[in-house]
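Peer 1: Sequence plus predicted model, see below.
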Amino acid sequence: MSDLLKDTRIVFMGTPEFAVASLDALVKAGARIVGVVTAPDKPAGRGMKMNESAVKKYAVEHGLHLLQPVKLKDPAFLEELRALQADLQIVVAFRMLPEVVWNMPPKGTVNLHGSLLPQYRGAAPINWAVINGEKVTGVTTFKLQQEIDTGHILLQDSFPIGEDDNAGDVHDYMKEVGARLLVKTVEGLAAGTIAEKPQDEVVSDLNGGNGAVANVDGGKAGAALRHAPKIFTETTKIDWNKTVYEVHNLIRGLSPYPGAYSYLQDKTLKIYRSKKEIAPPTIPPGTADTNGKTYLKFACPDGYIHVLDIQLEGKKRMTIEDFLRGYRF
């Protein structure tokens, strides 16, 4: 570890378990973490006990200076943040920052994003990459600017998405890949060896410099960039008129949370895992077929979706075999 990195004063901002991997990687690399900013404790569960973020738990265990502002523009928080005299701020899975915060340190604020920017800008890049059937995704470190996910790119790393990987699988692998990339980014910034690249140039490079937009999976020049907006309830409803591949990808992309759903005998059925059967269907799309013992499948125009891991309204999540043992059609 270079003295440059040890001398770089870093404030880390994050909340969930995904961010802990990055914070832990920085701590183990010897980075100088002068402060950690995370969400305030919130009541949760039936007993409404105060719930601490994963990042807070890690910070407390490792004796890191902790800040939990309710409002990021609060003068008292801003004063405390300035007092830390950070050279660099790092943001991983945190809320949107006001300019007065992200523009504070002299070396700027670096964000770790779960896609190969400029593809999949937005709140749910992992989900949408899987929903859209991407075979490759990755992580990007970039400098925060005014518009969301549009800042200059620092470094990127890619990895494959398996045919049956779900969003949870991609998330778990991505947090480790992202943590390594973040350490490499901080080392490069400390040494002054990273050249920032505007995202407009990346968009142009994807298409041989003609300025048109391409998809990360090699789509035709002129095709629109893919975005990753927040997942809403209407997004999670299965349309059985879609192809087997589209439905399978939706189920993968929404598992384990929030879960794709349909209906079984007028009750909501969440589906967390499925497999494809490409064959001419003998029943209308959306119709369920079962032998009552080992399989339950729904028809699509080009085949069937076998549901393997489900949760019926009012019941716990279970395998299809366990479900069929106790369910009567």
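Peer 2: Structure received. Residues are numbered from 1 along each chain as shown.
Peer 1: okay, CA-based contacts and neighbour counts for the rest of this
Peer 2: Will do.
Peer 1: Whichever strand in the chain runs longest packs against which elements?
Peer 2: Taking DSSP state E as the criterion, the chain has its longest strand at strand 267-278. Judged by 3 or more C-alpha pairs under 8 Å, 6 or more residues apart in numbering; DSSP states H and E, the packing partners of strand 267-278 are helix 244-253, strand 260-264, strand 303-312.
Peer 1: among those, which is nearest V170?
Peer 2: With C-alpha to C-alpha as the measure, helix 244-253 is the member of these nearest V170 (9.5 Å).
Peer 1: what's the angle from that closest one to strand 303-312?
Peer 2: Put simply, helix 244-253 runs at 20 degrees to strand 303-312, going by axes from the mean of the first three to the mean of the last three C-alpha atoms, to 10 degrees.
Peer 1: tell me how far the ends of stretch 188-199 are from each other?
Peer 2: Criterion C-alpha to C-alpha, to the nearest Å; first-to-last residue distance in stretch 188-199 is 19 Å.
Peer 1: Would you mind finding the most buried of the helices and strands packed on strand 267-278?
Peer 2: The highest mean neighbour count among those, using mean count of other C-alpha atoms under 10 Å, belongs to helix 244-253: a mean of 26.
Peer 1: other SSEs contacting that one?
Peer 2: In this structure, helix 244-253 packs against helix 125-131, strand 267-278, strand 303-312, with contacts taken as 3+ C-alpha pairs under 8 Å, 6+ apart.
Peer 1: coming back round to it: and after the longest strand of the chain, which helix or strand comes next?
Peer 2: On the C-terminal side of strand 267-278, the closest following helix or strand by DSSP states H and E is strand 288-290.
Peer 1: ok, structure two:
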Amino acid sequence: MTPPLVRHRLVVLLAATALLVAGAALAVHRAAGRAAERDRTHAGQPAVTKGEVRLGDGRRRLIFRNLVWGPQRDHLATVPLAAPGARRTAAPRDCLRFHAAAGTGICLRATGGVVPGHEAVVLDSRLRPVRRFPVPGIPTRARVSPSGRLVAWTVFVSGDSYAGGAFSTRTAIYDTRTRTLHDSLEDFTVLIDGHRHQAVDHNFWGVTFAADDTTFYATLGTQGRTYLVRGNLVRRTLTAVHENVECPSLSPDGTRIAFKKRIRPKGADAPWRLYVLDLRSGRETRLAERASVDDQALWLDGGSLLYALPGDFGADLWEVPANGRGHPRKVVASAVSPAVIGP
């Protein structure tokens, strides 16, 4: 006959075992539910494989911030430009904004720590950090010059949307050859209609570089207006050349600027449309994309543009002809902040 104390301990042990088994079964059930939910969430998204990504391997490719849900979300990924829907290869390099050219990359990313922040990281051709710069706000634009020598970035110092009232930006340019940092375009001399223009509300964003590594273009916002300004790094000047231009992107031949044009008042829904400006004649061409585009478009070649629009998992990349004809088409799902690399 089992003593009462032993029987009591046995009952307690059996009860505890039953609780552990029930808890394990519940955990397995919940894990299975989460896995099924992930499968439903990821259904239809592009396939992603971990691997090495380089900025110069002799092939023409597209690199971008991957937005497919999973462990590689927000990492840099690449696909062949000729097959943008193919399985993408993702590197262990996370970026919020990215651009690259001629073996140089610029990655704007969040930093951890007790006080979270952001930084601009200059990358080499194997995506290894070369220089790091703390930035005073939320990343929004990034560009590398065609030669790979100059890099630029813009961050929001306050506010989180161009459409949301007042905001402040900080735009910097770094010369990788001389290691010179122009930490704010607000230090440059601004000329509007041939006269020096000074105002406390100067904001600059969206740099795009010419091939000479001296000339660049950007947006100036001041007193409720936006201007396309032509910059000169040697003279440290910014000259207004056209009004109502935001997020410019210079064509490969240096003759045209793709930009977003405000067509509705601030605060209105869908306020921007994509246009192309001929720098010689000043003629504007409205493109076939009818959606509002809040992005700095990228020239795929001399005849078409790539840009981001909101998508099911954050954003998708779309292409449209640069001559105002044709129709837009989605080319890369779950992606943003692209760069074209290769010959």
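Peer 2: Noted; the coordinates are in hand. None of the values given here were measured: they were computed from a predicted structure.
Peer 1: Could you get me the TM-score between them?
Peer 2: Remark: TM-score between the superposed chains equals 0.26 [TM-score structural alignment, normalised by the length of the first structure]; 135 aligned residues with a C-alpha RMSD of 6.2 Å.
Peer 1: hmm, back to that, can you say which of the helices and strands packed on strand 267-278 of the first structure is nearest to S274 of the first structure?
Peer 2: Closest approach to S274 of the first structure among these (C-alpha to C-alpha): strand 303-312, 4.5 Å.
Peer 1: I'd like to know how many residues surround H29 of the second structure.
Peer 2: By other C-alpha atoms under 10 Å, 12 other residues sit near H29 of the second structure.
Peer 1: so can I have JSON lines of the helices and strands packed on helix 244-253 of the first structure showing distance to M50 of the first structure?
Peer 2: Output for those, formatted as JSON lines (distance: least, C-alpha to C-alpha, whole Å):
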{"stretch": "helix 125-131", "distance to M50 of the first structure": "29"}
{"stretch": "strand 267-278", "distance to M50 of the first structure": "29"}
{"stretch": "strand 303-312", "distance to M50 of the first structure": "28"}
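Peer 1: Show me the one of the ones you listed that comes nearest S158 of the first structure.
Peer 2: Comparing these by their distance to S158 of the first structure (C-alpha to C-alpha), the top pick is helix 125-131, with 12.6 Å.
Peer 1: Who are the packing partners of the closest one?
Peer 2: Applying 3+ C-alpha pairs under 8 Å, 6+ apart, we find helix 125-131 of the first structure packed against helix 167-191, helix 244-253.
Peer 1: follow-up on the earlier one: just the angle between the longest strand of the first structure and helix 244-253, please?
Peer 2: Here strand 267-278 of the first structure points in a direction 130 degrees away from that of helix 244-253 (the same axes, to 10 degrees).
Peer 1: most tightly surrounded among the helices and strands packed on helix 125-131 of the first structure?
Peer 2: Most buried of these, by mean neighbour count (mean count of other C-alpha under 10 Å): helix 244-253, with a mean of 26.
Peer 1: That one versus strand 260-264: what angle between them?
Peer 2: Interaxial angle of helix 244-253 of the first structure relative to strand 260-264 (the same axes, to 10 degrees): 110 degrees.
Peer 1: before we move on, the earlier item: so which of the helices and strands packed on strand 267-278 of the first structure is nearest I33 of the first structure?
Peer 2: Comparison of these against I33 of the first structure by C-alpha to C-alpha identifies helix 244-253 as nearest, at 34.3 Å.
Peer 1: circling back: so which of the helices and strands packed on helix 244-253 of the first structure gets nearest V202 of the first structure?
Peer 2: helix 125-131 (17.9 Å).
Peer 1: any chance of the helices and strands packed on helix 125-131 of the first structure in TSV, plus distance to V27 of the first structure?
Peer 2: Formatted as TSV, these follow (distance: least, C-alpha to C-alpha, whole Å):
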stretch	distance to V27 of the first structure
helix 167-191	10
helix 244-253	32
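Peer 1: Relative to E17 of the first structure, tell me which of those wins on proximity.
Peer 2: helix 167-191 (8.8 Å).
Peer 1: so after that closest one, what's the next helix or strand?
Peer 2: By DSSP H and E, the next helix or strand past helix 167-191 of the first structure is helix 199-205.
Peer 1: circling back to that earlier point, mind checking the helices and strands packed on helix 244-253 of the first structure for the one nearest to L296 of the first structure?
Peer 2: Of all those, strand 303-312 sits nearest to L296 of the first structure, with 5.9 Å by C-alpha to C-alpha.
Peer 1: quick one: T137 of the first structure is in a helix?
Peer 2: No: counting by DSSP: H, G, I helix; E, B strand; the rest coil, T137 of the first structure is not part of a helix but strand.
Peer 1: about what we covered before: for K28 of the first structure, find the nearest of the helices and strands packed on helix 244-253 of the first structure.
Peer 2: helix 125-131 (26.3 Å).
Peer 1: thinking again about what came up before, ok, which of the helices and strands packed on helix 125-131 of the first structure comes nearest K6 of the first structure?
Peer 2: Among these, the nearest to K6 of the first structure by C-alpha to C-alpha is helix 167-191 (9.0 Å).
Peer 1: Between helix 244-253 and the closest one, find me the angle.
Peer 2: Going by the same axes, to 10 degrees, helix 167-191 of the first structure makes 60 degrees with helix 244-253.
Peer 1: Around T104 of the second structure, count how many other residues there are.
Peer 2: Residues lying near T104 of the second structure (other C-alpha under 10 Å) number 26.
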